[in-house]
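Asks: Predicted model and sequence below, questions to follow.
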Amino acid sequence: MANRVEWVVAELAVAMLGAVLVAVNTRLQAPEVSAQLRHARVRALLMAPRFAHHSFLTALLEILPELDALEHVVCVGEARPPRIRSWASVLEAGTQVLPARLAAACAAVGPEDALVVLYTTGTTAAPKGVLLSHGSALPHCFHTGEALALTPADRLCFAIPLFGTWGCLNTLLSALSHGTTVVLLETFEPRAVLATVARERCTVLHGVDAMFRALLAQPDLDQFDRRALRTGIVAMMAGANPAFVRQIVERLGLPQLIQAFGMTEAHAGVLTGRVTDPLERRLDSVGRPAPGVEVRLVDPDVEREVGAGEVGELRVRGPNVMQGYLDDPAGTAAAFDADGWFRTGDLFERNVEGFYHFRGRLKELLKPGGFSVAPREIEETLLQHPRVREAYVVGVPDSRLGEVPMAFVIPAEGASPGAEELLAFCRARLANFKVPRYVRLVTDVPRARGPHGDKVQKPQLRELALRELGLSQGVPGLGGSGAWLR
């Protein structure tokens, strides 16, 4: 189901009663939905008959025989088959519940009780069901509102999906806990967002970088009144790009925009900027740890904590961290180190002021000639080139150095940078062992569906690189210009 008021009502009702909400990505195909509903043993399903080009009813009828635990199906709207309950009938049934029974159910809910099961995207492994508790959600989400300085005078244009942790927890609960008005859109559509911001005088707007890029690309952007906009969060899925964040601040008009970093297992906003931070830090970093969240950066090869200016794996500890993966004790145990810190698998660098900069994924770390190189550092360098829109780096075998970087570049609209031009740009800014050995201009890269936009699949991208170099029989090639430098 897309973003609807029934979604919000159901989430809050489920929380009050101590039941567990299982949020399902609306972009999943029927077999994926079936796997998650069966794994979570879902007993009641709230759905809409269709959304965009997806017929959810058709998908449900296809997988219904597989859902042994399912007892109730509730469908919003009028188009529903017989035997599927309407939303109105559920509301009517609720009026028959005795107040004492409702009060007893609410009183029995404690901070350690599970609140939601949210499934990871599964770009490097099968999706896992993450259990988050009441006690992990409420304080952490309140602090998100504090970072944004939300008040009852604010109006949030809510266009990110409710089915992700950023939507159903951090965004929704940070607004409600601060009395902020929520203006809910079913889905993100650039012109609808701009029209809503203008009509409702919205002051807060969140989104991933691709969403903001789409807003800025609207030819009649200046026809929409955006003077009320004040703050919001941008998640830079394609890599840090201070110049682009500055465009959002200045062209769209979000003077107090911040960045943040999080994950399903520990909530959105593990690291977060504050509206009171200096502008340059809000442009080039994801901020500092949220209140109540402990973090440290560790060299995973020797389990040594690293200092400012060094790159290490982010480890997280605190009430915001998950209870575990549903029915996966081995996976849960492997996710934590010996001291109880959650292993994020993400590489960060902390500056002397305490602000954090994302440097890539631990599994993607390259070792050319024995040197540790974070692909994100190379990607961020390429993103500084005015004719580059997106850049992704993987490691490929090399007979002399063992491994060297290979860059896949999506040019800016209408641009066609040469490979030598990009390599020269990198040589002027990076140590020689960090400069890509190969550059490939492409129109797109492999991606996986995520709650907040598509995530690049580095394993498939590396397989493509190996195939292009004649080292693998991997996946089919991508459309592109074929620009290379060896």
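Replies: The structure has been received and is ready for your questions. These numbers were taken from a predicted model, which means no experiment stands behind them.
Asks: rest of the way, CA atoms for contacts and neighbours
Replies: Noted.
Asks: Verify the contact between P411 and Y392 for me.
Replies: No: in this structure, P411 is not within contact of Y392 by CA atoms under 8 Å, at 11.7 Å.
Asks: so how far is L37 from the closest residue to D284 other than its chain neighbours?
Replies: Using CA to CA, 6 or more residues apart in numbering and skipping the chain neighbours, the partner closest in space to D284 is P242 (5.0 Å). Going from P242 to L37 by CA to CA, to the nearest Å gives 40 Å.
Asks: The two: who's more crowded?
Replies: Legend: neighbour count by other CA atoms under 10 Å for P242 and L37, higher for L37 (23 against 19).
Asks: Distance of the more buried one relative to L60?
Replies: Counting by CA to CA - L37 and L60 are separated by 11 Å.
Asks: Same question for P99.
Replies: For P99 relative to L60 (CA to CA), the value is 34 Å.
Asks: With Q218 instead?
Replies: On the measure of CA to CA, Q218 and L60 end up 37 Å apart.
Asks: Show which residues not belonging to stretch 345-353 make contact with it.
Replies: 297, 307-314, 356-363, 374 (CA atoms under 8 Å, 6 or more residues apart in numbering).
Asks: Buried residues, that stretch. List them.
Replies: Within stretch 345-353, the residues scored as buried using 16 or more other CA atoms under 10 Å are 345-350.
Asks: repeat for stretch 183-196
Replies: 183-187, 190, 193-196.
Asks: Just those: which are in helices?
Replies: Judged by DSSP state H, the subset of the buried residues of stretch 183-196 located in helices is 190, 193-196.
Asks: before we go on, here's another structure to hold up against the first:
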Amino acid sequence: MLMGNCPEWLAVMFAALSLGARVVAINTWFRTRELRHVFARADIGLLVAADRYLRQDYSTLLREAGAFDKVGTVVILGETPPGALPWSALRRKPGAFPGPEPDDVAQILFTSGTTAMPKGAQLTHRGIIENMRPIGERMRLGPEDRVWLAINLFWSFAAANALGAALTHGATIVLQHAFEPGEAMALIERERCSVFYGMPNMAHAMWEHPDRPGRDLSSLRTGLSIGTPGDMALIERLGVGRILQVYGLTEAYGNSAVCDYDDPLEVRHATCGRPLRGQEVRLVDPETGRDGVQGEIWLRGRNMPGYYNDPERDREIFTADGWMKTGDLAAWDDGGRLLFRGRLKEMLKSGGINIAPREIETFLQDRPGVAEAYVIGLPDAAKGEVPVAVVVAEPGASPDADTLKRACRAELAAYKTPQRIEIVERAALPVTATGKVRKHELAERLARPPS
């Protein structure tokens, strides 16, 4: 499926799942190269796509990507191009179908990374239901809840997480076709949505929107997001009563650890909560291979059965006894909750000492006037590499690099203080189509001598 958020997306997904078919939810940001990759990998027999979404002409894009040659049948919602069938062709009288088994694959979601081509994570019917039910329990979801959902449905946070959590608890989905902050606030107010499913960048956009002071978002009692303590605080200032921080990845059904509705504010803002029921978590030292209070997150229990048609990648991330190596770093707090520390590949080693960029980023983002912070390592003759930070200011603010460095020196270990801090516009950052900052490109830019 290649469509924006719409009722037809949901109709196709649930119809396909009820027949036992596998749903490949395609990223609406993908362009020709990525679409070719998906069509070559996923063995798609039926493609249902919108003729266009926002500014994208999908009929043209699909032809350029070879969809009409590589896919058995193409159905277009909207204006039907030559070689495709109209949306009405999907309507059929009910027939007899065997339906799925619990451990059959339900969804194949292609994860987008900052360096590699997307990989098709397979999620089963059983995993979606059994992992999403406890997520809903952590939020205290019930039939009276209305879930605001503007996250694109192709993401696991929506396709598996939000839909599964809502439906296993009888909640209502209020679907926004595409995120626009003014429209989002109007929709939440009009529909009296009680659950926020969104990312910090959405909250920032709503907070900065001129309509915000006149909108009543007090119906939002809880929700899920991922970010720094400052991000979580902003979401609550927006109107969400109790936002819950989470840890997760597509390969593990979206979330593996989630805060609880009754957790105190400082826990919900700073930790990712305890592991969900049925999910085992280890923190493994990357150098010694031993379990500890911090290390790489290994998961077992609620994991995908593997990537679609990618046994080599499966061998890289799965151990013989079923543990999945995530490449993420974390620590345990005293209450058995996860503290996310960043990606293993992003770890810096300065003068022989390991540094987690996430720790410095979180500290900087909590300084007045700072909206975003990104820390990377640059080569250094004496220490191997040193941390360097890039900061994006909040609207109307003018944070000072020297002041930020002094704050780092005062409250962080000396080796964690960025050697230099640059203040940039958000638009100057190299990002993926989904908004993730490409840190390797950022490092390349910062390593160049000033022009």
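Replies: Structure received. The structure displayed is predicted, hence computed values, not measured ones.
Asks: what's the TM-score here?
Replies: Superposed pair, TM-score by TM-score structural alignment, normalised by the length of structure 2: 0.95. Supporting alignment: 447 aligned residues with a CA RMSD of 1.6 Å.
Asks: Export the buried residues of stretch 183-196 of structure 1 as a markdown table, with columns for distance to A228 of structure 1.
Replies: A markdown table is the format used below for those (distance: CA to CA, whole Å):
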| residue | distance to A228 of structure 1 |
| --- | --- |
| V183 | 14 |
| L184 | 17 |
| L185 | 18 |
| E186 | 22 |
| T187 | 21 |
| P190 | 17 |
| V193 | 14 |
| L194 | 12 |
| A195 | 13 |
| T196 | 12 |
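Asks: Among the residues you listed, which pair sits farthest apart?
Replies: V183 and P190 (15.1 Å; CA to CA).
Asks: picking up where we left off before, who has more neighbours out of P99 and L60 of structure 1?
Replies: Neighbour comparison, P99 of structure 1 and L60: the larger count goes to L60, with 17 against 10 (by other CA under 10 Å).
Asks: Hmm, that one is touching A30, no?
Replies: Yes: counting by CA under 8 Å, L60 of structure 1 touches A30, with 7.4 Å between them.
Asks: about what we covered before: restricted to strands, list the buried residues of stretch 345-353 of structure 1.
Replies: If you go by DSSP state E, the buried residues of stretch 345-353 of structure 1 have 345-350 in strands.
Asks: Now do the SS call for the residue lying closest to P161 of structure 1 once chain neighbours are set aside.
Replies: Leaving out its chain neighbours, the residue that sits closest to P161 of structure 1 by CA to CA, 6+ apart is G167, at 5.6 Å. Following DSSP: H, G, I helix; E, B strand; the rest coil, we place G167 of structure 1 in the helix state.
Asks: How about G369 of structure 1?
Replies: helix.
Asks: hang on, it packs against G402?
Replies: Yes: G369 of structure 1 lies in contact with G402 (CA under 8 Å); the separation is 6.4 Å.
Asks: So which elements touch the helix or strand containing A93 of structure 1?
Replies: Using DSSP states H and E, A93 of structure 1 maps to helix 87-94. Using 3 or more CA pairs under 8 Å, 6 or more residues apart in numbering; DSSP states H and E, the elements in contact with helix 87-94 of structure 1 are strand 72-75.
Asks: got the contact list for the strand it packs on?
Replies: Residues outside strand 72-75 of structure 1 that contact it (CA under 8 Å, 6+ apart): 43-49, 84-87, 90.
Asks: Show me how far that strand is from its chain's centre.
Replies: 28 Å (CA atoms, centre = their mean, to the nearest Å).
Asks: buried set for it?
Replies: So for strand 72-75 of structure 1, counting by 16+ other CA under 10 Å, buried means 73-75.
Asks: again with stretch 1-11 of structure 1
Replies: 1-3, 6-7, 11.
Asks: repeat for stretch 127-138 of structure 1
Replies: Buried residues in stretch 127-138 of structure 1 (16+ other CA under 10 Å): 128-138.
Asks: Which residue in structure 1 aligns with W207 of structure 2?
Replies: Under the alignment by TM-score structural alignment, W207 of structure 2 pairs with L216 in structure 1.
Asks: can you tell me how far G83 of structure 2 sits from A67 of structure 2?
Replies: 10 Å.
Asks: between the two, which one's more packed in?
Replies: A67 (22 against 11).
Asks: Can you find the partner of S174 of structure 1 in structure 2?
Replies: So, by TM-score structural alignment, S174 of structure 1 is matched to A165.
Asks: Go ahead and list the helix or strand containing that match.
Replies: Assigning secondary structure by DSSP H and E places A165 of structure 2 in helix 163-167.
Asks: before we move on, back to that, for E468 of structure 1, state which of the ones in helices among the buried residues of stretch 183-196 of structure 1 is nearest.
Replies: The closest of these, once distances to E468 of structure 1 are taken by CA to CA, is P190, at 36.1 Å.
Asks: Now do the same contact list for that closest one.
Replies: 211, 214-215, 218.
Asks: please redo it, this time with the cut-off set to 10 Å
Replies: For P190 of structure 1, the contact set (CA atoms under 10 Å, 6 or more residues apart in numbering) comprises 159, 196, 211-218, 221.
Asks: Help me confirm that L229 of structure 1 is found in a strand?
Replies: No: secondary structure of L229 of structure 1 (three-state DSSP): coil, not part of a strand.
Asks: so who does the equivalent of it over in structure 2 touch?
Replies: Superposed on structure 2 with TM-score structural alignment, L229 of structure 1 falls opposite L220. Under the criterion of CA under 10 Å, 6+ apart, the neighbours of L220 of structure 2 are 145-148, 188-189, 192-196, 236, 238-243.
Asks: distance of L220 of structure 2 from Y197 of structure 2?
Replies: For L220 of structure 2 relative to Y197 of structure 2 (CA to CA), the value is 10 Å.
Asks: again with E425 of structure 2
Replies: Relative to Y197 of structure 2, and taking CA to CA, E425 of structure 2 is found at 27 Å.
Asks: Trace E130 of structure 2 over to structure 1, please.
Replies: E130 of structure 2 maps onto P139 in structure 1, by TM-score structural alignment.
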